[in-house]
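In: only geometry, no sequence info:
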């Protein structure tokens, strides 16, 4: 294990706190004390985790609208989600489904953490979420009113419901969280960027941060926008449509939902008697791929190394990798090569539970992080459903067939977003000593 100090390179969180003498000092890693999952695999955390361990795919024909005219007709939808049962009625009319999912996930995360926001200093609670598509469905309906009728038909809430920061704002207002608030718009990588930002906020004075992300772009307008990337799978068999790292990989399926996490200062969590801790945020880094034709390759391997350096870990100390797993052959090949470069060929178990849900964009990496924390809690690596085996030349130990029990002290979550975003997050078991802590 490398020696980690606060003067070591810090690719993700920015400057470390300093003592009165101006010397950087070690700080405790923030802890995750609450999870709120609203995903295709389950509208609550327990159901999601059970589905993941059972390998129960949630991919199926889209029912939120008629997908018949479109080449992609399959997706992951949150089952049985009724906004009226989990969101105040006035907010349902003012916000998009993506925000409904986020509000429900935040409420669940707070309950799981045993937090009563009204009992905590309002300016020491922050909110930072990830968003990709914003309020797509709400925006579609208002555009229909505009084009089919006139501007007078467009509702006043269009001005805020579509906005990327709407979910952050509504969570902040509903729970009186008046500390630093923000939103990261980095497509699939945004969920890790939001969690990385939550660590920065804790290190600069926040005691509690609601973070993560959700997405809900399953509407005609949203699907049409996604089709423009050329990366979605048009296979009509749900069992064969999304096969990352497989020789038959031909794209991915979209999905909706995500996860919100309660991240707390470790000392503050202990002082309030937090019910439980899922894990620690040990390291984070982000990168951006150079443009095609530049002659430079992807930076994912460098991003992963930077996250490990930030965590004070050697590659051999990572126990499992939750892969980005785009399902596009060129992207899969690049990710497999990056992992083999950093860890060695087949040197660390790799898994991609997102084959059960589809890619959730702003909510996807946050859900992966939540799933990784559950894996650390239960000492079990969930398997990847769908692929038969890694394609020839992919030097990764892809966990297939069934969950793999294993002692887990650390987990790496990798995410990439359309256009070149990439991020890496290192999570640690709550009872394992974190490098560099006093």
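Out: Here it is on my side, so go on. A quick note: this is a predicted structure, and the numbers were derived from the prediction, not measured. Numbers count the residues shown, from 1 in each chain.
In: From now on I want contacts and neighbour counts done on CA atoms only, so please keep to that.
Out: Noted.
In: mind listing the helices for this protein?
Out: 45-54, 83-86, 89-94, 97-113, 136-148, 158-161, 166-175, 190-203, 220-227, 266-271, 300-311, 329-343, 364-378 (DSSP state H).
In: and the second one, how far out from the chain's middle?
Out: To tie it back to what came earlier, the one meant is helix 83-86. How far helix 83-86 lies from its chain's middle: 23 Å, per CA atoms, centre = their mean, to the nearest Å.
In: And residue 415, how far from residue 107?
Out: Distance, residue 415 to residue 107, using CA to CA, to the nearest Å: 25 Å.
In: Looking at those two, which is more packed in?
Out: Using other CA atoms under 10 Å, the more surrounded residue of residue 415 and residue 107 is residue 415, with 29 against 19.
In: another one to put next to it:
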């Protein structure tokens, strides 16, 4: 099932009364494999952005990316699955394993039809598809893998995770570019509120191959800087595009009452969400991002002053950055809330970015720290309190995560930390 927000009206999760809490997380990021490793690197301001090494990028105008390094697929994925799966699915399978282990759950913790999975995808299995198309045109159809029939598909991560862990409850995929990660978590939250006790959710993307990079370059919004410290600069006066990345996060969501009954550790709670759609470019009508922010706050039953910090989308382009800063200023006031974009350490991970930001928000609330937006130096023209340089101590138990996808998708999600969940 492929779903996407289609109107500018905020969408809230009003059905049901069950609360959805996060009891497990699995992270693969360019600056850290594993949730705590990622978090420690992020607080140190450690960037994973560098020149692409998975292939020779010399002939491309954009040569930097956030690559996941040190991941040995055969250490984490059963050997029979390796030839069936693209890198993005291998990430998703590993992340799901870790998210369930972090939650203290096993495959038989619940009946199969009481556990489900909803993930997001922006690119599908690009690298697998490129390789098999090369076999088709360079050799003949007999050399094309039978697994090509599904390994490239956007829904394959949900499918493979559901098979591996026998998840026979609600299953789906959201395809809304960078916003998809929040949309998937929101859909999982809906299923929890409607009676499904356990959902795996989040997103992973991995399109750092020649075919994938060419597709991203064609959009005209990648940075062509050769300097990793100056390539991706959201809200900076020198912003000129973003750096792509790979990875993301998978989360275990549970019914709060059930999680409490089994004595689970809780990372936090998903308390608010809204999605809007922007008007056609050139229409003269304003963005609906502000409406998404206000909708998420309303869904959470919170006021702007209750938000300890914001993880912004941070497009790294002058106009989208202006629109996002304007929306934040309209809701919180000039400099009214600390804002950060830790994606400057990983690149934009597309469907994996927002779930990773959710983990960052939950850990930030846990530890009372907002990680920095590294490399950004000059934010002239934006009335936001951007956290730069070093982590900043904060107090409060709620954070806002924003994500925007190409084509007009806006999503906003509010989380509470472990102390308030």
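Out: Arrived safely, thanks for sending. Just so you know, these numbers come straight off a predicted model, no measurement behind them.
In: Switch the helices of the first structure over to TSV; also include distance to residue 284 of the first structure.
Out: Compiled in TSV, the helices of the first structure are given as follows (distance: least, CA to CA, whole Å):
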stretch	distance to residue 284 of the first structure
helix 45-54	24
helix 83-86	32
helix 89-94	34
helix 97-113	22
helix 136-148	30
helix 158-161	31
helix 166-175	21
helix 190-203	6
helix 220-227	28
helix 266-271	17
helix 300-311	5
helix 329-343	16
helix 364-378	12
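In: Identify, out of those, the most deeply packed stretch.
Out: Comparing the helices of the first structure by mean neighbour count (mean count of other CA atoms under 10 Å), helix 190-203 ranks first with a mean of 28.
In: Give me the mean deviation of that helix from the second structure.
Out: Superposing on the second structure places helix 190-203 of the first structure at an average distance of 0.5 Å from its equivalents, by mean CA distance after the TM-score superposition for the first structure.
In: now for that helix, which elements pack on it?
Out: strand 125-130, strand 181-184, strand 208-215, strand 257-264, strand 279-288, helix 364-378, strand 421-428 (3 or more CA pairs under 8 Å, 6 or more residues apart in numbering; DSSP states H and E).
In: who touches stretch 47-62 of the first structure?
Out: 37, 39-42, 67, 73-77, 238, 353, 355-358, 371, 374, 382-385, 402-403 (CA atoms under 8 Å, 6 or more residues apart in numbering).
In: so what corresponds to residue 111 of the first structure in the second structure?
Out: Mapped onto the second structure by TM-score structural alignment, residue 111 of the first structure lines up with residue 101.
In: contacting residues for residue 243 of the first structure?
Out: Residue 243 of the first structure neighbours (CA under 8 Å, 6+ apart): 249-252, 327, 355, 386-387.
In: which of those count as buried?
Out: When the contacts of residue 243 of the first structure are checked for burial by 16 or more other CA atoms under 10 Å, the buried set is 249-252, 327, 355, 386-387.
In: ok, of those residues, which one's closest to residue 290 of the first structure?
Out: Distance to residue 290 of the first structure across those (CA to CA) is lowest for residue 327, with 20.8 Å.
In: Tell me the spacing between the aligned residue in the second structure for that closest one and residue 412 of the second structure.
Out: Here residue 327 of the first structure is matched to residue 316 in the second structure, going by TM-score structural alignment. Per CA to CA, residue 316 of the second structure is found 18 Å from residue 412 of the second structure.
In: same check, this time on residue 102 of the second structure
Out: 26 Å.
In: Equivalent analysis for residue 269 of the second structure, please.
Out: 15 Å.
In: got the contact list for residue 422 of the first structure?
Out: By CA under 8 Å, 6+ apart, the contact list for residue 422 of the first structure reads 189, 286-289, 300, 303, 414-416.
In: Can you find the partner of it in the second structure?
Out: With TM-score structural alignment as the criterion, residue 422 of the first structure matches residue 410.
In: Is there a neighbour count for the nearest residue to that match once chain neighbours are set aside? I'd like the number.
Out: Closest residue to residue 410 of the second structure in three dimensions, ignoring its sequence neighbours and counting by CA to CA, 6 or more residues apart in numbering: residue 404, at 4.6 Å. Residues near residue 404 of the second structure, counting by other CA under 10 Å, number 29.
In: go on, residue 163 of the first structure?
Out: Residues contacting residue 163 of the first structure under the criterion other CA under 10 Å number 18.
In: That one contacts residue 134, doesn't it?
Out: Yes: taking CA atoms under 8 Å as the definition, residue 163 of the first structure is a contact partner of residue 134 at 5.7 Å.
In: And residue 10 of the second structure, how close does it get to residue 107 of the second structure?
Out: Going from residue 10 of the second structure to residue 107 of the second structure by CA to CA gives 36 Å.
In: quick one: which of these two has more around it?
Out: Taking neighbours as other CA under 10 Å, residue 10 of the second structure and residue 107 compare with residue 10 leading, 24 against 13.
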